[in-house]
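A.B. asks: build the 3D model from these lines:
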Amino acid sequence: MKKTLVVLALALGFSISNLNATNDITTSENLDKVSIERVEVSPLCKAVATGNVEAVKNLIKQGADVNAKSNGMSPIHYAAKYNRVELIKVLITAGADVHKYCDLGYTALNHAEKSNAKEAAQFLKRFKRKTV
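C.D. replies: So this is what the prediction gives:
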């Protein structure tokens, strides 16, 4: 008798959990549209992210905009995020805006701190705006 009650209780428990699990099934009608967003990163930002100093210098000589955003971030944000201090110096010398915000509202210093890029953060703190 006890075995029968235990088996019935387990069966009831499984049926209730299966019933709840099937309530949120997505029908094939909702799967007709698939959106794919392709993100293109500029050659300058790619060169900065990979740490290719010569390519960055050549792109700047060819007239690449050092403040143009690519995927929501400017080249100095990429340099800060990937701890590329030498490239930060190159970009600042070429006229990059250290205080420019990315699309998420972060500065280069914020990106360096979030990414634990200690050398970049230490270098960028020199450019911190003074509040009066």
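
A.B. asks: drop to CA atoms for contacts and neighbour counts, all remaining ones
C.D. replies: Noted.

A.B. asks: quick check: buried residues in the helix or strand encompassing residue 49?
C.D. replies: Assigned by DSSP states H and E, residue 49 belongs to helix 43-50. Buried positions in helix 43-50, judged by neighbour count with 16 or more other C-alpha atoms under 10 Å: 44-49.

A.B. asks: next helix or strand past that helix?
C.D. replies: Sequence-wise, the next helix or strand downstream of helix 43-50 (DSSP H and E) is helix 53-61.

A.B. asks: biggest helix in the chain by residues?
C.D. replies: If each helix of the chain is counted by residues according to DSSP state H, the longest one is helix 2-21.

A.B. asks: and that one, what does it pack against?
C.D. replies: In this structure, helix 2-21 makes packing contacts with no helix or strand, judged by 3 or more C-alpha pairs under 8 Å, 6 or more residues apart in numbering; DSSP states H and E.

A.B. asks: and stretch 57-71, how far out from the chain middle?
C.D. replies: Relative to its chain's centre, stretch 57-71 lies at 20 Å (C-alpha atoms, centre = their mean, to the nearest Å).

A.B. asks: could you do stretch 119-132 as well?
C.D. replies: Counting by C-alpha atoms, centre = their mean, stretch 119-132 comes out at 22 Å from the chain centroid.

A.B. asks: one more, for comparison:
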Amino acid sequence: MNAEKNTPLIIASQNNRLELVKYLISVGADKEAKNNYGNTPLICASFSGNLEVVKYLISVGADKEAEDNYENTPLLFASLNGNLEVIKYLISVGADKEAKDKTGGTPLI
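C.D. replies: Sure, this is the predicted structure:
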């Protein structure tokens, strides 16, 4: 864990290291751990556009509606960065398209 409280799983998810993500989950890494900003591994993977990591985390039960400290969800983060394939996938698995962050922004605005 670094100064921002990024766990190895958060870092692996952000950097598209799918095999490492799978390994860390297999040895008990917390898939809902949050860093100082409230970002989970799924939020970081969504923000970075790492579709295969996003799919895997969802498949092992990661919370697709997790919120950071500003109420941003994985779908909001994918939208912020224009990660279209991640956006499509999250919507296909039922992510809330109407979720609002603290400023009232939604993924589709």
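
A.B. asks: where does the TM-score land?
C.D. replies: Scored against TM-score structural alignment, normalised by the length of the second structure, the superposed chains reach a TM-score of 0.79; 94 aligned residues with a C-alpha RMSD of 1.6 Å.

A.B. asks: before we move on, the earlier item: redo the buried residues of helix 43-50 of the first structure as JSON lines? Include distance to residue 82 of the first structure.
C.D. replies: Converted to JSON lines, the buried residues of helix 43-50 of the first structure look like this (distance: C-alpha to C-alpha, whole Å):
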{"residue": "44", "distance to residue 82 of the first structure": "14"}
{"residue": "45", "distance to residue 82 of the first structure": "11"}
{"residue": "46", "distance to residue 82 of the first structure": "11"}
{"residue": "47", "distance to residue 82 of the first structure": "11"}
{"residue": "48", "distance to residue 82 of the first structure": "9"}
{"residue": "49", "distance to residue 82 of the first structure": "6"}
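
A.B. asks: among these, which two are most distant?
C.D. replies: Largest separation among those by C-alpha to C-alpha: 44 and 49, giving 8.6 Å.

A.B. asks: now do the helices in the second structure.
C.D. replies: Ranges of helices in the second structure, per DSSP H, are 8-14, 18-26, 41-48, 51-59, 74-80, 84-92.

A.B. asks: now flag whichever of the buried residues of helix 43-50 of the first structure is closest to residue 126 of the first structure.
C.D. replies: Distances from residue 126 of the first structure to these, taken by C-alpha to C-alpha, are shortest for residue 48, at 20.8 Å.

A.B. asks: need the counterpart of the closest one in the second structure.
C.D. replies: Aligning on TM-score structural alignment places residue 48 of the first structure opposite residue 13 in the second structure.

A.B. asks: contacts only, for the residue nearest to its match when sequence neighbours are not counted.
C.D. replies: Using C-alpha to C-alpha, 6 or more residues apart in numbering and skipping the chain neighbours, the partner closest in space to residue 13 of the second structure is residue 45 (5.0 Å). Contacts for residue 45 of the second structure (C-alpha atoms under 8 Å, 6 or more residues apart in numbering) come out as 13-16, 51, 53-54.

A.B. asks: how about residue 45 of the second structure, what's its match in the first structure?
C.D. replies: The alignment partner of residue 45 of the second structure in the first structure, by TM-score structural alignment, is residue 79.

A.B. asks: which residues sit against the helix holding residue 49 of the first structure?
C.D. replies: For helix 43-50 of the first structure, the surrounding residues in contact (C-alpha under 8 Å, 6+ apart) are 53, 55-56, 59, 64, 66, 70, 74-75, 78-79, 82, 84, 87.

A.B. asks: and the residues you listed, which two are furthest apart?
C.D. replies: The distance between the two most remote of those (C-alpha to C-alpha) is 20.1 Å, for 64 and 82.

A.B. asks: more neighbours: those two, which one.
C.D. replies: residue 82 (19 against 15; other C-alpha atoms under 10 Å).

A.B. asks: please consider this matter closed, and thank you.
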